[in-house]
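A.B. asks: Sequence and computational prediction follow.
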Amino acid sequence: MRLISFVLGCLFTSLFSFSQLDLSEIMKGNDFIGHQPSSINWSANGKYIYFQWQTDSLEESKWHEFDLKTESIRLIDENTLLNKSIHNADLKMRTSFFDLSGTDISHIDRNNNEKDLILRSSSGKNNLQHVSDKNIAYYQEGLNLFKIDYSNGSITQITNFSDKKEPSDKQTSYLQSQEEQLFEYHEPESDNESNHSKLPQKIYLNSKQMSNLTISNDESFLMYTLSNKTENTPTQFMNYMDVSGYAKAKNARPKVGTVEKPKYSMIVYIPEKDSLKTLDFSNLNGIRKRPEYQKEYGLEGDLEEDKAIIIHQPIFNNKGDKALISVKSFDNKDRWLLVYDHKSGELTEIEHQHDEAWIGGPGIVGWNYYAGNIGWMQDDEHIYYQSETTGYSHLYLKNVNTLKEKQLTSGEYEIHGAELSKDGTAFYITANKNHLGNRSFYKLDLKTRKWTTILENPGNHEVHISPDEKWLAVRYSSKNKPWELYIAKNTANTELKQLTHSTNANFNNYNWRDAEIISFKAEDGKSVNARLYSPSEDVKNNAAIIFVHGAGYLQNAHNWWSGYYREYMFHNLLTDLGYTVLDIDYRASKGYGRDHRTAIYRHMGGKDLSDQLDGKKWLVENQGIKNDQVGIYGGSYGGFITLMAMLTAPDEFQCGGALRSVTDWAHYNHGYTANILNTPEEDSIAYQRSSPIYFADGLKNRLIMLHGIVDGNVQYQDVVRLSQLFIEKGKTNWDLVGYPVEGHGFKTASSWTDEYRRLLEMFNANLLKNE
């Protein structure tokens, strides 16, 4: 045993010497790379760019200011920033607007960039709203809406909501009558009570939850939603490293299928008339359509009752007489866009989108509590929105009067951002139009449909347009160059000028690989993209490692700096040692359209796993990799796929590293899981074929599971339960390592290093053959 350990140790030392990268250094993450700029904002007058940045001289990220005139960057403190006027892109047409920072409300004049504090108090405020009158704004304090008038400084309470139950009329009248009959003297109404009588009529919410309180632009009416207050059972995980010295249980999100269905309604309130009207959503197209999967359980025909729906905050047109309302079904298979016409009192369905898998995609959003990218055009007659009708998320216009639809973009690419220009004649668009691995920036003229290319270099352009639309503040990165801040003129094929230089000397001293983006055919003929890290022939060892990115719906085989930057650096180290590394954008990944996104519906561990197997096959057939010298690893969703590979395709990979892995989808959260697998009670078939815990008997080759013990997302309980099954089934070729202070995303460099040291040792021990 000592001899084997000695040989492996020598092998590890010998191999490691081929790389100038030090594992413990690269696992420091941005402390090794250099901290990149973030949180980009323009000043209200467009003369300054504000951003957060941690330079070498700072211990944490601080605010900085770039002066367009002097072209200089200076450090500013938090208090200085609070006094600065920040541009609000949603208010680009206004020369002045209001700002809510903490509990302070200020008025901003865009021309002189002055910020005038008009209200400061200790009470919490939120939901700041602008209306047609430029001197008026509304804000919410507690349950109620208040009006603030900049011209005279007045503040007026507009609503008088109470979360209590409405008193019984019979009880109130009896008590009042009793007082009048029994007593000659009655206490006169106090001044305080008299003042209360001047408030708007009290509206009782009857223990329901109010949200989305919004006033029309003409200030004539309000809209809000009511929903049931849910008390869902939380999960718990243990913190063994609490400062008290005692182990403590911590609450976390509930499990899928245990979340109570919401009961939403939307109310129209006219303060002047003190009238309330509840809108009727029962006639929505498809509101009782039964999901197709239920046929497998013998259920046919329409549902017995309306689907539970979630109603989002209304968006008013400029005139203020119409409201655009987004609604999603709780099962996330339907999305509706409606318009409420206040003059006629009619609610009209404008757009219905249905997906038997789940509604999602760029600008649409898979979380059913988000409305997506929608809004009014300046003519008050058209709305814009995005849809995956063609298989890719594209931009549409629709006339709310005639219901005539106009598709603005088309093709096998996705719209990842669309912002209406200041004059309303064009959209500024971020899309992967020229390459699915890019995020490029364009201008689309609405009249001519002409595309103007502004930024199309390989990589990702996160663009912030200046208030006058003459300049662009851009956070840009490429595959082997981290994010930096640039500035450019807003013109066709503009040139970027770099403002920040963030990377450290040690990072710059290494020649980081520009990994090739390759494509291979999956077993069903579909094309799948991947990043390929190829070693030089003089060190190539004919072994390969497949990395599986997390989240499922995430893109990693792209042309910009990876969010998995530690893994990117680790792959460079592995390639130095002679390994070939393949990083696959398997089915479920972002950036490739609806069918790629939803291919895992009701079977996680199906197409997403077979893509890994087809990737391995491509490596063997095209890269000279030995069939019995391939390993696999990944974290979160990637850890799940690793487990499914090791348990359901046990002869394919010689070893696997499963990090923070889901082992049983019935134990994960509702919002993510129910989209893909429905719920355990309604679709047990989907859960059983998708959960590694049902395939524990299949373990054959070397497996290591690594997991943060204080992970409130994918909880440690997941791997504990799978471990018990391995024990009961007599499996021996596996290990579980828990990290006591780590959550889902590790925080300490020591834990990162320990984790990836174990992975590297596993790969070396199981994939390298003595020739």
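C.D. replies: All right, it came through fine.
A.B. asks: Going by C-alpha atoms from here, please, whenever you check contacts or count neighbours.
C.D. replies: OK.
A.B. asks: May I see the buried residues of the helix or strand encompassing residue 760?
C.D. replies: Using DSSP states H and E, residue 760 maps to helix 749-767. By neighbour count on 16 or more other Cα atoms under 10 Å, the buried set for helix 749-767 is 749, 751-756, 759-760, 762-767.
A.B. asks: Count residues in the vicinity of residue 517, would you?
C.D. replies: Residues contacting residue 517 under the criterion other Cα atoms under 10 Å number 17.
A.B. asks: sorry, that was for residue 207
C.D. replies: By other Cα under 10 Å, the burial measure for residue 207, its neighbour count, is 15.
A.B. asks: wait, doesn't it sit right on residue 226?
C.D. replies: No. Residue 207 is beyond contact range of residue 226, at 9.8 Å (criterion: Cα atoms under 8 Å).
A.B. asks: which residues in the stretch 451-600 of the chain form strands?
C.D. replies: Secondary structure of the stretch 451-600 of the chain, counting by DSSP state E, counting those that start in this stretch: strands at 451-455, 460-465, 471-478, 481-489, 497-498, 516-521, 527-533, 544-548, 580-584.
A.B. asks: got another, please set it beside the one above:
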Amino acid sequence: MKIFHQTLLTTVAVTLLFNCNIALAKTEPQTWQNTTVAVTPVYQTDPTIKLTLEQIMADPDWLGRTPENAFWGPDSSQVFYQQKRPGSEVRDWYQRPLNSNDNGVAVPLSQLHQMGSVNVQYSADRQWQSWVFEGNIFVRNAQGQITQITRSNITHRDPQFLLDNRLIYRQGWTYFSTDLTTGLSSELISLKTEDKPKAPAAPSGYLAQEQQKLIGFVAKNQRDKSEQHQANSALRAANPSLAPVAAYFGKDQQIVDASISPKADYLLVAVRKAKPRNEKDIMPNYITETGDIAAEPVRWRVNDFKPEPQKLILVSLTDGSQHPLSYTSLPGYNEDVLAEVKAENAKAKGEKYKSDKIIRDIGLMTDWYWSQSAMRWHNSGEQVAIMLKAFDNKDRWIATVDFDKKALVPQHRLHDNAWVNYAFNDFGWFNSSNTLYFLSEESGYSHLYSKALSGRKAEKLTRGTFEVSNPTLTADDNYLYFKANVSHPGVYEVYRLNLATKDTEQLTKLAGMTDFTLSGDEQKLLLTHSTNLMPEDLYLMAASPNAEVVRLTDTVSAEFKQLPLVAPQIVAVPSSHTKQPVFSKVYYPADYQQGEPRRAVIFNHGAGYLQNSDLGWSGYFREFLFHNLLAQQGYVVMDMDYRASKGYGRDWRTAIYRQMGTPEIEDLADGVNWLVENANVDRKRVGTYGGSYGGFMTFMALFKEPELFQAGAALRPVSDWAYYNHPYTSNILNTPDIDPIAYERSSPIYFSQGLQKPLLINAPMVDDNVFFQDVVRLVQRLIEQEKQDFETAIYPVEPHGFRQPSSWLDEYRRIYKLFEQNL
């Protein structure tokens, strides 16, 4: 067995860079240090190897096939994970017993249903487990016996144990319960987006009434229908063997989510008006199997999408009654939170806006980034908590329900003048008390809070200039485990909070990116760990401080381990505009301080809200290797976590509110100055590139600051934010009908006249994220402005994330050529 003490997994070199106060929120104590940090390799490398673009952009199987979707087995004695099949997109499952000495063995296809799943559910007494495999429900008892509950080609979802140990699950929006003792399966309730059937109505109007009097057949038929309806109603009320009457929510409605109490006495459901597709939202696909052009359906544009408000309904499973829950008890439900924005835009039009109270559109917190349900029942079934958000993105509420009054009771409000984050929204109940725990950014950083239903204010449980995520509560309410970047913004370790003493203990010291999953018996942690120089693998440790770390898998290829890779140093670049520095990766060539000033490239990561200057393995692994290739050839390369990036607190995230492309380019300018002053870089030989949000930044830099870079490559870039999607864009820029100023201030197409330096635009044509139309419109704009220093490369079969190695190679050959010719 390969056993590594924590300090031997990676070696971390730390040197002091400069002194500066980096506290973002006055209420938080400073923890991050302004240090230069780098990870050194732990394998023997071959310094004679020279990287090539052909190798870097080849099918990534050559790097190794890292574990994916790992989870604990039902008995906590083994873990399961997926691994990509060589040369294929198929994933196979592997089983790794904790007492094994290898990477594990493939799980036979005939035994896949026995694995459990990452979302295994426990009964209240923890004697039963349930999970879904290929759309069917399975249970396992305390003796390890597995029973299949459903066997169907129809998908079943969301297994849940009731307090009486019945198991419920749903098929579509019909809920079934299974008595694990008798095996009886019953329909619990069916949710219908239809109008409720009505009893035959008495004839209305002169002709109908006369028809009843004159034609005996019609009168008898009317009586028969009425009597049959009454008989059916009486039968269902009196005979317990029949399924209950369905719950009807009206035609043209769509169910957003629903959740049943562990006592099976109430169901909470959110509905909204069904929204038909917009026929304009299509994307031409020119390379098809038939040879024809296909019109692929794609997402709404933010300019066109209008979210439908949701209705929250409490349904009694005892008598079938429905009780709409009003949002009027939520503080701020009728505030005009965008009054200042509307006034500014009205003034620009020569108009005057008069603010007034409005009824805001509200619904469940169901952002794409967030996987847990926004409805959380206490395990006693006595209470339910709901996380709600305003569709203007400025408020998040946690509320409970007064079942007697059939009303929402607000417990916590998080308001943000910019936008409430779509991350850091985990919440739940303590098991042994009517107390909530949740994450909130209200102090400026994501931290843990608790709120007793009997208390007036929430209690803050963690504090500091760091971000808390992935809170995991133990069954005995003794500990909350979490992940955080306490010591450095780029170093993520596992911690736990002692809920009795309120003390925090650090569990891992691996100096990279470490994620965790607590075992079912809550005695062990499954770790997924990586560094800048080493992709993810699985590790094991006891769930206690200073425990030994055992490596469970080693899936990195021998070919990759031999590469003489340059470890980027994480440096804190002083900012001209904020107290906090801009943490950035810098790749140095050998002897970079010797000789004439060097060429340099600044890479702009995508997504905006993403952290790339950390010490973990990057999702941009091709770019990481490309930057090493550039460093081998004498370039200095910088990768900045510009303002808007993840990991640095609320103020860093929201700096771009209503002005995308302004703070980020200011940070790039500080990056260029730092390279010139500290890394022997020639100011006149610096280029930039990036994809998606990074492509947008390349546009903005070359258009608005034409002397900053000598060349730039914009890959799958946004040129006009009004054409991007609603969930992402409306957070940052509101919507075009309310805030056109923000869109015109933030969209590159309005600044294209500033282009003076060579620009490469690379555009995939079947990109259903950033539409090819973005590039087409900008290119036409550049043509009409008679610009000469740009060229466009199109990729007919590629989506937003390229799939073909040949496309990756073509793209990066062009980027490399651009820099070689112009820097």
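C.D. replies: The structure has been received and is ready for your questions. This one's a predicted model, so the numbers in the text were calculated from it and none came from an experiment.
A.B. asks: TM-score for this pair?
C.D. replies: For this chain pair, the superposition-based TM-score is 0.91 by TM-score structural alignment, normalised by the length of structure 1; 741 aligned residues with a Cα RMSD of 2.6 Å.
A.B. asks: now the helix holding residue 760 of structure 1 against strand 544-548, angle please.
C.D. replies: Counting by axes from the mean of the first three to the mean of the last three Cα atoms, to 10 degrees, helix 749-767 of structure 1 points 140 degrees away from the direction of strand 544-548.
A.B. asks: quick one: helix 749-767 of structure 1 to chain centroid distance?
C.D. replies: 30 Å (Cα atoms, centre = their mean, to the nearest Å).
A.B. asks: do stretch 267-282 of structure 1 as well
C.D. replies: 33 Å.
A.B. asks: And for stretch 670-684 of structure 1?
C.D. replies: Distance, centroid of stretch 670-684 of structure 1 to centroid of chain: 19 Å (Cα atoms, centre = their mean).
A.B. asks: Kindly name the residues of structure 2 that line up with it.
C.D. replies: Using TM-score structural alignment, stretch 670-684 of structure 1 corresponds to residues 726-740 of structure 2.
A.B. asks: Buried residues in the matching stretch, which are they?
C.D. replies: 726, 727, 729, 730, 731, 732, 733, 734, 735, 736, 739, 740.
A.B. asks: And what about the residue of structure 1 most remote from its centre, helix, strand or coil?
C.D. replies: Largest separation from the mean C-alpha position in structure 1: residue 184, at 65.9 Å (Cα atoms, centre = their mean). With DSSP: H, G, I helix; E, B strand; the rest coil as the basis, residue 184 of structure 1 sits in coil.
A.B. asks: could you check the distance from it over to residue 561 of structure 1?
C.D. replies: Remark: distance between residue 184 of structure 1 and residue 561 of structure 1 (Cα to Cα, to the nearest Å) = 82 Å.
A.B. asks: Over in structure 1, find the residue span stretch 603-615 of structure 2 aligns onto.
C.D. replies: Using TM-score structural alignment, stretch 603-615 of structure 2 pairs with 547-559 in structure 1.
A.B. asks: quick one: contacts of that stretch?
C.D. replies: Identification of contacts with stretch 547-559 of structure 1 by Cα atoms under 8 Å, 6 or more residues apart in numbering yields 436-438, 458-460, 478-479, 517, 529-531, 562-563, 581-585, 588-591, 597, 632-639, 641-642.
A.B. asks: about what we covered before: how far does the match of stretch 670-684 of structure 1 stretch from start to finish?
C.D. replies: 14 Å.
A.B. asks: just stretch 203-220 of structure 1 next, same as before
C.D. replies: End-to-end for stretch 203-220 of structure 1, by Cα to Cα: 18 Å.
A.B. asks: Same question for stretch 158-178 of structure 2.
C.D. replies: OK, stretch 158-178 of structure 2 end separation, Cα to Cα: 13 Å.
A.B. asks: neighbouring contacts of it?
C.D. replies: Contacts of stretch 158-178 of structure 2 (Cα under 8 Å, 6+ apart): 121-124, 130-132, 137, 149, 154-157, 179-180, 184-192, 261-264, 380.
A.B. asks: tell me which element the residue mapped onto residue 359 of structure 1 from structure 2 is part of?
C.D. replies: In structure 2, the residue matched to residue 359 of structure 1 (TM-score structural alignment) is residue 420. If you go by DSSP H and E, residue 420 of structure 2 is not part of any helix or strand.
A.B. asks: Stretch 681-697 of structure 2 maps to which residues in structure 1?
C.D. replies: By TM-score structural alignment, stretch 681-697 of structure 2 lines up with residues 625-641 in structure 1.
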